[in-house]
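K.L.:
Got a predicted model here, sequence first, then my questions.
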Amino acid sequence: MMKKYAPFFYFAACFFLMNSCAKPFDAPPANDTLTLNANTTIRQLKLLHVKNNFERITDDLIVSGIVIANDQSGNWYKQIIIQDETGGITVRMDGNNLFNNYPVGRKIAVKAKGLYLGDYGGVIQLGAGIDNSDPNNPSLIPLPTSLFDKYVLKGSLNNQVIPRLVNINTLSANLQDTLQSTLIQLADVEFAVNELDKTYADAVGKQAANLTIKNCSGNSIILRTSGYADFASNKIPAGNGNLVAVFAIFGTTKQLLIRDTSDVHFQNARCGNSTVSKISIAAVRNSYKGTAYTYQEDKFINGIVISDATAGNISENEVILQEDSNMPGILLQLNTGHGFKMGDSVTVQLNQAMLTKENNIL
């Protein structure tokens, strides 16, 4: 049984880089095992919720799922998202660095008895109670740190959730859309052309940003990024490709959230082979004719970082990219230090960037 509660209601200073990297973290203990089996599904649990209400769960319900998103990059705050074969749900948890104990890929079980269901903008959540400090806008209270181990049991690590390949038109703003809070993939999509000079969010003012993702048929959806995300200041990529994200809604607005920029694989030519197009690093090198050259074309290159500034064998404001192991790479000169690591995939927008040779290095 459950009780319902109605509410009271940003080579040279001109380069723009996009980083696709996975941030390191301390490995959590791997010896935790689940001692409880799920007796209901996430889908069944979510069906107990009515929009704008709060429901206290009084039955001994247990759901199990795999963590698909957490607070590691800063794009989520005090919450993790878990997914089973039937759906996904947000679990509000009043702690920082949750990713240390609840990394993506960890299986967990949630003992739901005594917890509450609610929703934020239509995204169904689990929490510890109801905050009525604002009678006109009640909200879920996150689970206190002291109760984490009582309600959230840690299981095996490195489990995989394969993103479901969907079309933009498949997604809806329905409260009970089974894709809500799950990992999805969109193919052949890109940022709208008017967005291409932007960053993912406002890292200085710590303001979130909504950017438009479009497919080649003109259908669109919002990509929302927190100003606190560690990739907020990164320039968005100009190409086309695949996007992995967690699907959410806010009111009637369908939106996507990425874990970090490794979820964005925009390395192909844009829809209709528009003027913003990819060229090879080899082509960039071949275009050098002995004098400095500033690009005016809307082109971009992709490459993998093969340098390591932390080893001290390269300046902290330099990065070496290589597109193919059989071809020479190119050196990027930045205006500041950076966080790029060996193996990161990087996209460089060339418009207004200067190609030159220093110490016989392009």
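P.N.:
In hand now; what should we look at? Quantities reported herein were computed from a predicted structural model and do not represent experimental measurements.

K.L.:
Every contact and neighbour count from this point should use C-alpha atoms.
P.N.:
OK.

K.L.:
quick check: longest strand of the chain.
P.N.:
The residue-count maximum for a strand in the chain (DSSP state E) belongs to strand 240-250.

K.L.:
That one packs against which elements?
P.N.:
Contacting strand 240-250 under the criterion 3 or more Cα pairs under 8 Å, 6 or more residues apart in numbering; DSSP states H and E are the following elements: strand 123-127, strand 183-191, strand 253-257, strand 264-268.

K.L.:
Which among those strands is found nearest to I222?
P.N.:
Of all these, the one in closest proximity to I222, counting by Cα to Cα, is strand 253-257 (4.6 Å).

K.L.:
Now do the buried residues in stretch 177-194.
P.N.:
177-191 (16 or more other Cα atoms under 10 Å).

K.L.:
what two of the residues you listed have the greatest distance between them?
P.N.:
Maximum distance among these (Cα to Cα): 25.6 Å, for T178 and F191.

K.L.:
can you map out the helices along this protein?
P.N.:
Listed in chain order, the helices of the chain (DSSP state H) span 42-46, 148-151, 281-286.

K.L.:
so of those, which one's packed in deepest?
P.N.:
helix 42-46 (a mean of 18; mean count of other Cα atoms under 10 Å).

K.L.:
who does it touch, helix- and strand-wise?
P.N.:
strand 62-69, strand 88-94.

K.L.:
which residues touch it?
P.N.:
Outside helix 42-46, the residues within contact range by Cα atoms under 8 Å, 6 or more residues apart in numbering are 63-65, 83-84, 86-89, 117, 124, 176, 178.

K.L.:
this is the comparison structure:
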Amino acid sequence: ANDLYGEFHRTIVVEDASGGIAIAAEGSPLADLYPFGIVATVRCNGLTLCDYGGKIQLGTTPGDGGAGCIPREELARYIRTEPPGGETPSAQLLTFDAVSARHIDTRVRFDDVRFADAGKTWCDTDPETGRAVATEREIVDTRGRTFTVRTAATCVYAKEPLPQGTGSLYGIIDYFAGKYTLRVTNREAEFSGTAAHSAATRPTAGRPARTTRAGVTAATPPTAYP
């Protein structure tokens, strides 16, 4: 995941067979540096692992909001990229009850779901400022179970209406203080009652990164590890 649609501000998410991890980084747009599907080698010497709300992040010395961001001028020192080898990054198909710690910061897909708040926008609006605010909405599966979708205020479609009907939703599993949420990536919401945001309608450049050489198993360590 990256900031292609403002969904992950100052963050990229990388994934390999063992799991995924969010990396705090300066620079906008990061999607130009780390497009979706690029292969990344992350060199961790000099960086810090941070526990933020029970989720591990990678970056510099932690601040109030989790790991500090790697300065843009130092990104090449820690993250090296190469073109993908023809492999198309996939999203693991999950049901709500299957989500666990090993899925944190990995790309998943929920099928046959609908938004419980259809008719509302992705994000609420602050009545005083008129600005979008980070908002949680619920999706419902065919068995009536629910899962939370969290959308950042920086998302470019924050004030657009939620998809209508039933369909598939792609994203990264997030975690904070005992609660799992879905963070949508690449604006991938394919629903029967609304126009699908398919690969054909998205930019061909600047998409989230994955990696074949970085990953963690979620745990609850001390606040920071140099």
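P.N.:
Looks like it arrived, so ask away. Computed from a predicted structure; not experimentally measured.

K.L.:
re the thing from before, looking at the helices and strands packed on strand 240-250 of the first structure, spot the one closest to K198 of the first structure.
P.N.:
Nearest to K198 of the first structure among those is strand 183-191; the distance by Cα to Cα comes to 10.0 Å.

K.L.:
what stretch of the second structure lies opposite the closest one in the alignment?
P.N.:
Under TM-score structural alignment, the counterpart of strand 183-191 of the first structure in the second structure spans residues 107-115.

K.L.:
Give me the mean deviation of that stretch from the first structure.
P.N.:
By mean Cα distance after the TM-score superposition for the first structure, the fitted stretch 107-115 of the second structure averages 0.9 Å away from its aligned residues in the first structure.

K.L.:
coming back round to it: and the longest strand of the first structure, which residues are buried?
P.N.:
Neighbour-count burial for strand 240-250 of the first structure [16+ other Cα under 10 Å]: 240-249.

K.L.:
which one of the residues you listed sits closest to K4 of the first structure?
P.N.:
Checking these one by one against K4 of the first structure (Cα to Cα), the nearest turns out to be I249, at 22.7 Å.

K.L.:
how about the closest one, what's its match in the second structure?
P.N.:
Aligned partner of I249 of the first structure by TM-score structural alignment: Y175.

K.L.:
List the contacts of that match.
P.N.:
With Cα under 8 Å, 6+ apart, Y175 of the second structure has these contacts: 53-55, 104, 181.

K.L.:
what's the answer for A153 of the second structure, then?
P.N.:
Shown in contact with A153 of the second structure (Cα under 8 Å, 6+ apart): 123, 132-135.

K.L.:
These: which two are farthest apart?
P.N.:
Greatest spatial distance among the contacts of A153 of the second structure (Cα to Cα): A132 and T135, at 8.5 Å.

K.L.:
hey, what's in contact with both of the two?
P.N.:
With Cα under 8 Å, 6+ apart as the test, A132 of the second structure and T135 both reach 123-124, 153.

K.L.:
so where do the strands sit in the stretch 201-350 of the first structure?
P.N.:
209-215, 220-225, 240-250, 253-257, 264-268, 277-278, 293-294, 299-305, 318-322, 330-333, 345-349 (DSSP state E, counting those that start in this stretch).

K.L.:
Output those in TSV; the columns should cover distance to Q79 of the first structure.
P.N.:
Converted to TSV, the strands of the stretch 201-350 of the first structure look like this (distance: least, Cα to Cα, whole Å):
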stretch	distance to Q79 of the first structure
strand 209-215	20
strand 220-225	15
strand 240-250	13
strand 253-257	14
strand 264-268	22
strand 277-278	37
strand 293-294	45
strand 299-305	32
strand 318-322	34
strand 330-333	37
strand 345-349	28
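
K.L.:
Check the second structure and tell me which residue is nearest its centre.
P.N.:
Geometric centre of the second structure, nearest residue: I172, 4.2 Å, by Cα atoms, centre = their mean.

K.L.:
For the residue nearest to that one when sequence neighbours are not counted, which residues are in contact?
P.N.:
Spatial nearest neighbour of I172 of the second structure, chain neighbours left out: R107 (4.6 Å); criterion: Cα to Cα, 6 or more residues apart in numbering. R107 of the second structure makes contact with 90-92, 170-173 under the criterion Cα under 8 Å, 6+ apart.

K.L.:
Try it again at 7 Å.
P.N.:
91-92, 171-173 (Cα atoms under 7 Å, 6 or more residues apart in numbering).

K.L.:
ok, now L75 of the second structure?
P.N.:
So L75 of the second structure contacts nothing (Cα under 7 Å, 6+ apart).

K.L.:
Distance-wise, check it relative to I139 of the second structure.
P.N.:
Going from L75 of the second structure to I139 of the second structure by Cα to Cα, to the nearest Å gives 36 Å.

K.L.:
ditto for Y52 of the second structure
P.N.:
Applying Cα to Cα to Y52 of the second structure and I139 of the second structure gives a distance of 25 Å.

K.L.:
what residue of the first structure matches up with Y78 of the second structure?
P.N.:
By TM-score structural alignment, Y78 of the second structure lines up with Y151.

K.L.:
Quickly note the distance from its match to G114 of the first structure.
P.N.:
Distance from Y151 of the first structure to G114 of the first structure, by Cα to Cα: 9 Å.

K.L.:
circling back: neighbour-wise, which of the contacts of A153 of the second structure leads?
P.N.:
Within those, most neighbours by other Cα atoms under 10 Å means C123, with 25 neighbours.

K.L.:
Map that one across to the first structure for me.
P.N.:
Using TM-score structural alignment as the criterion, C123 of the second structure maps onto A201 of the first structure.

K.L.:
Next, the contact list for that match, please.
P.N.:
Counted by Cα under 7 Å, 6+ apart, A201 of the first structure has contacts 207-209, 225-227, 232-233.

K.L.:
Go again with 10 Å.
P.N.:
207-211, 224-236 (Cα atoms under 10 Å, 6 or more residues apart in numbering).

K.L.:
Count the residues that sit near whichever residue in the second structure pairs up with Y120 of the first structure.
P.N.:
Mapped onto the second structure by TM-score structural alignment, Y120 of the first structure lines up with Y52. Using other Cα under 10 Å, the number of residues around Y52 of the second structure comes to 22.

K.L.:
same question, K159 of the second structure
P.N.:
17.

K.L.:
just checking, it touches A134?
P.N.:
No. Using Cα atoms under 10 Å, K159 of the second structure makes no contact with A134, being 11.0 Å away.
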